[in-house]
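>>> My questions are about this predicted structure, shown below with the sequence.
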Amino acid sequence: MFTGIVQGTAELVAIDEAEDFRTHVLALPEDMRHGLEIGASVAHNGVCLTVTQIDGENVSFDLMRETLRVTNLGALGVGDRVNIERAARFGDEIGGHAMSGHVIAMAELLEIDEAPNNRRLWFRLPAELGRFVFAKGYIGVDGASLTIGAIRPVQQGVGTEFCVDLIPETLTRTILGECSVGGRVNIEIDPQTQAIVETVERVMAARGD
């Protein structure tokens, strides 16, 4: 489990390509390597990956075909940076919201609104995920736990558009401050919201409502 509080960023220093498979090697800062062992879980842009090798500051992670298809990690190149969070431990403060590290889709960045000391980002989600998105609800964006600021209507079937507001600390600590229009971010829907919506849908369907 993860909290959605990004602990920092790490640089992708090497990529080993294979058929429908990749190994990413990240240079993890010393504070993020403390107690790290092979088999541990680390979130990269919100994607839960397993440590497969540790060589000093260089730590390796394997990416399967489904990870490459669903997330933005397959589009990364050497020199790019990713948001990093170590798996939560019992007793850790949950400063964001509980996240699984299972990315459900990507969203396109449509618009950036700049304001003094903060930034608003507008994204478009696939249409089928719109029923899980509510104003003031939680959402995971590239591994960061954020609050949905607003939702705006779009043409039916096109998708759902929502915004998040970023404070200076988030812009400094994560790669979200580097996002540009047209870029794609990983999205994890709040698991509790998803469970509630799907349960209500099943009950209504069973009743014929």
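Yep, it's here. What you are looking at is a predicted structure, and each value in this text was computed from that prediction instead of being measured.
>>> going forward, measure contacts between C-alpha atoms and count neighbours the same way
Fine.
>>> got a list of what the residue nearest to Val141 when sequence neighbours are not counted touches?
Of all residues not flanking Val141 in the chain, Ile187 sits nearest, at 5.0 Å (C-alpha to C-alpha, 6 or more residues apart in numbering). For Ile187, the contact set (C-alpha atoms under 8 Å, 6 or more residues apart in numbering) comprises Gly46, Val103, Ile104, Ala105, Met106, Ala107, Ile139, Gly140, Val141, Asp142, Gly143.
>>> Below is an additional structure, to be compared with the one above:
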Amino acid sequence: MFTGIVEALGQIKAINVNSDGARVVVDSGDLDLTDVKLGDSIATNGICLTVVALDSSSYSADVSSETLTRTGFAHYAPGTKVNLEKAMLPTTRFGGHMVSGHVDGIAKILNVTTVGNSVEYWVELPQNLKQYVSEKGSITIDGVSLTVNSVENERFRLTIVPHTTEQTIISSYQAGHVVNLEVDLIARYIERLLFCKGQEDTASSSGISKELLMQSGFIKG
């Protein structure tokens, strides 16, 4: 589990494609690897990767064919910069939101506009993820926990403050750039809850209903 607060910027050193997927080597930049062990997880542009080899300045991980298909790895090459975050500890300050590192899909940056000292990004909203993205809700872009400022049809808007721009790879985004998306876990669980409830003839013993969720502000009618 991660928080979506980027700890360091890294860089892809190598991607070696094989019959099972690929082996990726990542230069860890300023990320402290002294407490990282083989088998630990590191979010790499929001993708939860398991460390299979390690030295003082880089780590290696295996990327499955599924991950290559569903994430931006198909667009990565040696030299590509990536956001890095180690798995959270029980004592970690929870500055972002719950992030699993399981990418739901990819999308393109549609437009970039400077507004005062911030930058606005309009991002493509895939049809299969529309129901999970709401105004003022949370979303993860390349491993960064961000707030959705508005949603319009097939796109949503982010407003990025200078600190986030400086600490992540977001400053490199231009129209057409492909990013990894992970929707809010709570939105997914609510959908599943409602789906299961809809298939039952009797009310759930938990007492949770669509009407209750609407009244509490979790979903809109």
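Done, it's in. Quick caveat: nothing in here was measured; it's all calculated off a predicted structure.
>>> related to what we said a few turns ago, please pull up the equivalent of the residue nearest to Val141 of structure 1 in structure 2.
By TM-score structural alignment, Ile187 of structure 1 lines up with Leu181 in structure 2.
>>> aligned partner of Lys197 of structure 2 in structure 1?
If you follow Lys197 of structure 2 across to structure 1 using TM-score structural alignment, you land on Val203.
>>> Tell me the buried residues in the longest helix anywhere in structure 2?
Identified as the longest helix of structure 2 according to DSSP state H is helix 185-198. Judged by neighbour count using 16 or more other C-alpha atoms under 10 Å, the buried positions of helix 185-198 of structure 2 are Ala187, Ile190, Lys197.
>>> Check whether the first one really touches Ser134, as I assumed.
No. With contact defined as C-alpha atoms under 8 Å, Ala187 of structure 2 does not count as touching Ser134 (9.4 Å).
>>> okay, now the equivalent of Gln167 of structure 2 over in structure 1: neighbour count?
Aligned by TM-score structural alignment, Gln167 of structure 2 pairs with Arg173 of structure 1. Using other C-alpha atoms under 10 Å, Arg173 of structure 1 has 16 neighbouring residues.
>>> what about the nearest residue to Arg173 of structure 1 once chain neighbours are set aside, neighbour count?
The shortest distance from Arg173 of structure 1 to any non-neighbouring residue, by C-alpha to C-alpha, 6+ apart, is to Gly8 (5.4 Å). Gly8 of structure 1 is flanked by 19 other residues according to other C-alpha under 10 Å.
>>> I'd like the distance between Gly8 of structure 1 and Ala127 of structure 1.
31 Å (C-alpha to C-alpha, to the nearest Å).
>>> Surely Thr140 of structure 2 forms part of a strand?
Yes. Under DSSP: H, G, I helix; E, B strand; the rest coil, Thr140 of structure 2 falls within a strand.
>>> circling back: which of the contacts of Ile187 of structure 1 are buried?
Gly46, Val103, Ala105, Met106, Ala107, Ile139, Gly140, Val141, Asp142, Gly143.
>>> Of these, just say which sits nearest to Gly39 of structure 1.
For these, the minimum distance to Gly39 of structure 1 (C-alpha to C-alpha) is 17.4 Å, reached by Gly46.
>>> Surely the closest one is in contact with Ala105?
No. Taking contacts as C-alpha under 8 Å, Gly46 of structure 1 lies outside contact range of Ala105: 11.2 Å.
>>> Quick check: which element contains Glu166 of structure 2?
helix 162-167 (DSSP states H and E).
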